[in-house]
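In: Sequence first, then the predicted structure, then my questions.
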Amino acid sequence: MTVAASTIAAVRRIPFGAFDAFPLLFETYCTAYEALDAFYAGDFRRAEVRADAARRAAEHPRDRAALVDVLLEQNARWGLDDATRANIEALRRPETVAVVTGQQVGLFTGPLYTPYKTITTLQLARRLQEETGRPVVPVFWLEGEDHDFDEVAAVRLLQRNELVEVRYAGHTPPEGGNLGPVGRLVLTGQIDEVLAAVEAALAPSDFRDGLMERVRDAYRPGVSLLDAFARLMRAFFPEEGLVFISPDDARLKRLAAPLFRREIADHATVQARFEAVSARLSEHYHAQVHARPTNLFLLEDNRRYALDAEGTHFRLRGTDRLLNREDLLARLDEHPGCFSPNVILRPLMQDTLLPTAVYVAGPGEVSYFAQLKPVYEWAGVPMPVVYPRASATLVESKVKKVLAQHPIDVPDLAEEADRLFRRVVLDEMEVDVEAVFQEAVRHLHTAVNTFKPVAERVDRSLGKAAEATRAALAKEFARLKERVLKAEKRHHDTLRQQLHKARVNLFPDGKLQERVLSPLYFLNKYSPALLVHLRNDLDLDTTEHQIVEL
């Protein structure tokens, strides 16, 4: 595949500690792993640790043939190229392992961190294959069973340096807000209005028509949110051998049924272990997620109900319905597709199905994996090494110019807007205009007061002339002062606009760019090949935030 010359001018690094956006636990994990070693499966930075994790994942028994059959069928729905087919078939071999990442099925791939996760996964799979000599497959776990529709139903873009949001409203959550697994929701005709609004928000460019053609091909009425997400991701990462997996499949749930059965029978042990490790972690850091009465949901009536343990029974949260343990286990045997893991059990289901050597995680995921080691041990599933995804901010040339003109760098733009403006004004102020004028007027009065007695000795009537001169000079000084202050205000207004523009670009809505902006804004402006350039230029050493200058 021929790719245009890179639009990336430079990549530099800034420590995570320079930002307020990253939790201490994540910063420590990236910079002083040894302090957290007891909570994880091994130091992600060391090749020998990654190789040992690959060995453990390969040796753990699993039904690879059944897994491959499902993956072939699923990926055929989303565009099964030769590289992906070869990687899926490679999973039949007992020595093959996977580097896995995952994400909710956000509209049009969700924010920028989704491609960053994917890029790190592709890079790391290749690195691990070189390090171990064994086949390594990059896998993307499609988290379509989450029921938070609002979280995945909006796309946010920049339009003339202002943040705009386009929201898909094709479904109305019932009372309680539970639409069931969002990945199952079928796009209505309202998606066409969303697509039109997105296209209108994107500036005219050489790439807009082609980009929107890809998006429209994926997001069409009658297509599920999960299928649309996977199709667009496939279009954005062609020929990379990326394998997608949707756990919302009865055949995969049947493979994971022993894990679910154990959770139903022994959820109290899981809760106790989880609470104990969370308490230890909270002594110095924080607990990212909290224990639940069970770690399973039941999918029923197009809704996703948490199962709350009450003695030997289980209540569908928010209802008066109770199921005893035997009824629940019988349903698991007959209809395993009705069960869904929560955030605690999801990684264990993933690593029960897949030979996961390394999981590529965002900061929040790195944090909650610190709570999971005792749960992996309880389940008898090898815990993967957790590798931080690339974290990056894309800096366009117009923003780079603002940074170059003022004594600020990217992290400074996270500061509250008025406070940042005042700080920059004070830093750049060479003279206090008001003070200089007050001093000048003082000298004026001193001069007139000195000269006036001399004039009056010559001619007493000249005293009035001296006062008239004082008034005229003071008036002219005041006029000059107003002209200077207006010029200073124009400068300040320009500075305020510059800082606002840069802040909206780098910290839209006061948050990290990667957590808010859609990739569509940048792909429209710099071409979809930007993803290939990022694939080549982002550093696989992800222990610092990367500043990508475009």
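Out: Cool, got the structure. Numbers count the residues shown, from 1 in each chain.

In: C-alpha only now, for contacts and for neighbours.
Out: Noted.

In: so how far is residue 131 from residue 47?
Out: Note on residue 47: its distance to residue 131, by C-alpha to C-alpha, to the nearest Å, is 7 Å.

In: okay, and the common contacts of these two?
Out: Contact criterion C-alpha atoms under 8 Å, 6 or more residues apart in numbering; residues shared by residue 47 and residue 131: none found.

In: Going along the chain, name the strands of the stretch 451-550 of the chain.
Out: Taking DSSP state E, counting those that start in this stretch as the test, the strands found in the stretch 451-550 of the chain are 545-549.

In: need the helices for it, in chain order.
Out: For the stretch 451-550 of the chain, applying DSSP state H, counting those that start in this stretch gives helices covering 462-506, 519-526, 530-537.

In: chain center to the first one, what's the gap?
Out: Going back to what we said before, that points to helix 462-506. 45 Å (C-alpha atoms, centre = their mean, to the nearest Å).

In: which strands and helices sit next to it?
Out: Counting contacts by 3 or more C-alpha pairs under 8 Å, 6 or more residues apart in numbering; DSSP states H and E, helix 462-506 is packed against strand 162-167, strand 392-395, helix 397-405, helix 417-428, helix 433-458.

In: Now tabulate the ones you listed in TSV and tack on mean neighbour count and distance to residue 179.
Out: Converted to TSV, these look like this (neighbours: other C-alpha atoms under 10 Å; distance: least, C-alpha to C-alpha, whole Å):
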stretch	mean neighbour count	distance to residue 179
strand 162-167	16	16
strand 392-395	21	33
helix 397-405	14	41
helix 417-428	14	38
helix 433-458	13	61
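
In: Second structure for comparison follows:
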Amino acid sequence: MADCLPYRATDYFSDIVYDYIEKNKDLEEFYGHFPDLENFKSQIDSKQKQFSKSQRETLVQVLKKQYQNVETSSLTSTHIEDIDDDKTFTITTGHQLNLFTGPLYFLYKIVSTINLAKTLKSEYPDYNFVPVYWMASEDHDFDEINFFHFKRKTYRWKNDADEGAVGKFSTENISELFQKIESDFGNSDHAEYLKGLFTKTYREHDTLAEATRFLANELFGKHGLVILDADEKSLKQNFISHIKNDLVYHTAFSQIQKQSDKLSDLGYKVQVNPREINLFYMKDNLRARIVKQDENYYVLDTELKYSETEILDLVDKYPERFSPNVSLRPLYQEVVLPNLCYIGGGGELAYWLELKSYFDAENVLFPILLLRNSALLYSDKTAKKLKNLDLNIKDLFLTPPKLEAKHTKKISKIDIDFEDQKDFLKKQFESLFEIAKQTDESFYGAVAAQEQKQINGLENLEKRLLKAQKKKLHDENSRVLKLQEMLFPNGLLQERYLNFSEIYVDFGDELISTLLENLKPLELEFTCLELNVYHSK
């Protein structure tokens, strides 16, 4: 059973997200086509003209190489072959290589991507649409990805390797986590599956990128997901001209800064601050920023130094050594994929909206931007508790003080709302105001001040009554707030804290099938989804 509410009603997202999905005209210059179904045909026509046969061939070769040792579903294999056809396009989401998928919204990103591809195939049957998960294998912030939560416990992978691209990190020393998981996950059928999945993921694959590809394929391969690690020389060869533009002309810096300033002037928080050079130098275990000083190029924290001629020659010979940062990665993605749409979270969309003029300057088609699905999952048992407490699931999006106040007013046998008394008071003062109009301004002001004083007095009494009733109804309110804390851990959206395993232990593989059935990416609403829990033995 799914229930939906507007994103703005949740109060958990930013103004730029609300304004984008509500088509605020102030944002129109910052994107191309809005994610309406009918707009995809124009995007298809434009991308078809821009993406070449050789680019498709290179991408297919890379994917076949990466899937050599992966047990691939027939649908994923078909999708990879389809990319060679100029009537095939990708729908893409990207995510870090979080330990055991990290937060629950990893699933929502991929489900949104798969479901949009299905919707487009239904609407445009003459074309093929491939859901792609772009692994952020070149990231280097290990502390952002080395943990996950299960039933309020944090499982953290400690790794001394703190340099280089995380995709190349060895999984050799992850074994200390296995004992904790073995004891904490339980021994139900679903728990045993999860423990086996964790073991296969990290003990049978040498690097974090290989492990993450296996895990995503295990969860979504049968639904046709294609997983790409873009840390490949042949793909970066198609990006050489853009790498050089960043090194020599600083195109990203000037264009993104201009857009960021415009968004800032509109009152939005800027997500990305571009650098003059938005590239890292990557070799072996090194991934360090490139900077330009005194007409030379330096790799920070190393002795590497190049003239302009030398570094451009290096780009031609070894493009794989140049790794885009957050400002350039979106452009790289759209250069190497026949992509129509990027699906991301609120923070991602906010920084993509800073990039449109940069894409235009580089003559690369800007993708349609789509906010991924968000959801609150709760069991049928929780639904019964909500009913017994006379709560609507939407009430739980309130802050704890507002929720407690609302519930107290609902269940109190005393009417705590003094609006009737305030209205009566205002009517009593109407005749005094009529008299005041016939005298001087000072008397009118005195009447107004007296009215406000008495209204303030009623509001103060109302607050004191509410406080007294909260105290009297403490036990039931505690149950309400405890239920809220269970569904909004640490005051966060569930999807930003829980790992999928915590839901999977109770629900099994039906979790993913239920998400695929109920999450509708183009409807742009927050989904509250009741799950009928199946408890395995």
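Out: Everything's here; your move. All of these numbers come straight from a predicted model, not from anything done at the bench.

In: which one of the helices of the stretch 451-550 of the first structure is the most hemmed in?
Out: When those are scored by mean count of other C-alpha atoms under 10 Å, the highest mean neighbour count falls to helix 519-526 (a mean of 21).

In: which other residues reach it?
Out: 7, 108-112, 115, 157-158, 202-203, 205-208, 211, 529-531.

In: Next: stretch 171-182 of the second structure.
Out: 155-159, 195, 199, 202-203, 205-208.

In: How about stretch 500-509 of the first structure?
Out: Applying C-alpha under 8 Å, 6+ apart, the contact partners of stretch 500-509 of the first structure are 158, 161-163, 393-395, 399, 402, 410, 413-414, 417, 510, 512-513, 516-517.

In: what about 6 Å?
Out: The contact list for stretch 500-509 of the first structure (C-alpha atoms under 6 Å, 6 or more residues apart in numbering) reads 161, 399, 413, 414, 513.

In: One more: stretch 106-116 of the first structure?
Out: 152, 153, 229, 390, 514, 515, 516, 517, 518, 519.

In: again, only this time at 7 Å
Out: With contacts defined as C-alpha atoms under 7 Å, 6 or more residues apart in numbering, stretch 106-116 of the first structure is touched by 152-155, 229, 233, 389-390, 514-519.

In: Just name the closest of these to residue 318 of the first structure, please.
Out: Nearest to residue 318 of the first structure among these is residue 152, at 23.0 Å by C-alpha to C-alpha.

In: what's the distance between the counterpart of the closest one in the second structure and residue 167 of the second structure?
Out: Using TM-score structural alignment, the equivalent of residue 152 of the first structure in the second structure is residue 145. Distance, residue 145 of the second structure to residue 167 of the second structure, using C-alpha to C-alpha: 11 Å.

In: The nearest residue to the match of residue 152 of the first structure once chain neighbours are set aside - how many residues pack around it?
Out: Leaving out its chain neighbours, the residue that sits closest to residue 145 of the second structure by C-alpha to C-alpha, 6 or more residues apart in numbering is residue 98, at 4.2 Å. Residue 98 of the second structure has 20 neighbours, counted by other C-alpha atoms under 10 Å.

In: Map residue 98 of the second structure across to the first structure for me.
Out: By TM-score structural alignment, residue 98 of the second structure lines up with residue 106.

In: the helices in the stretch 51-200 of the first structure, which residues?
Out: Under DSSP H, counting those that start in this stretch, the stretch 51-200 of the first structure gives helices at 64-78, 82-90, 113-132, 149-152, 190-201.

In: what distance separates the first one from the centre of its chain?
Out: Chain-centre distance of helix 64-78 of the first structure: 28 Å, with C-alpha atoms, centre = their mean.

In: What residues in the second structure pair up with it?
Out: Using TM-score structural alignment, helix 64-78 of the first structure pairs with 56-70 in the second structure.

In: Skipping adjacent residues, who's closest to the corresponding residue of the second structure for residue 376 of the first structure in space?
Out: Matched by TM-score structural alignment, residue 376 of the first structure corresponds to residue 359 in the second structure. In this structure, residue 359 of the second structure finds its nearest non-sequential neighbour in residue 366, 6.1 Å apart by C-alpha to C-alpha, 6+ apart.

In: Contact partners for that neighbour?
Out: Residue 366 of the second structure neighbours (C-alpha under 7 Å, 6+ apart): 32, 356, 359.

In: still on that earlier bit, confirm the match of residue 376 of the first structure sits in a helix?
Out: Yes - counting by DSSP: H, G, I helix; E, B strand; the rest coil, residue 359 of the second structure is located in a helix.
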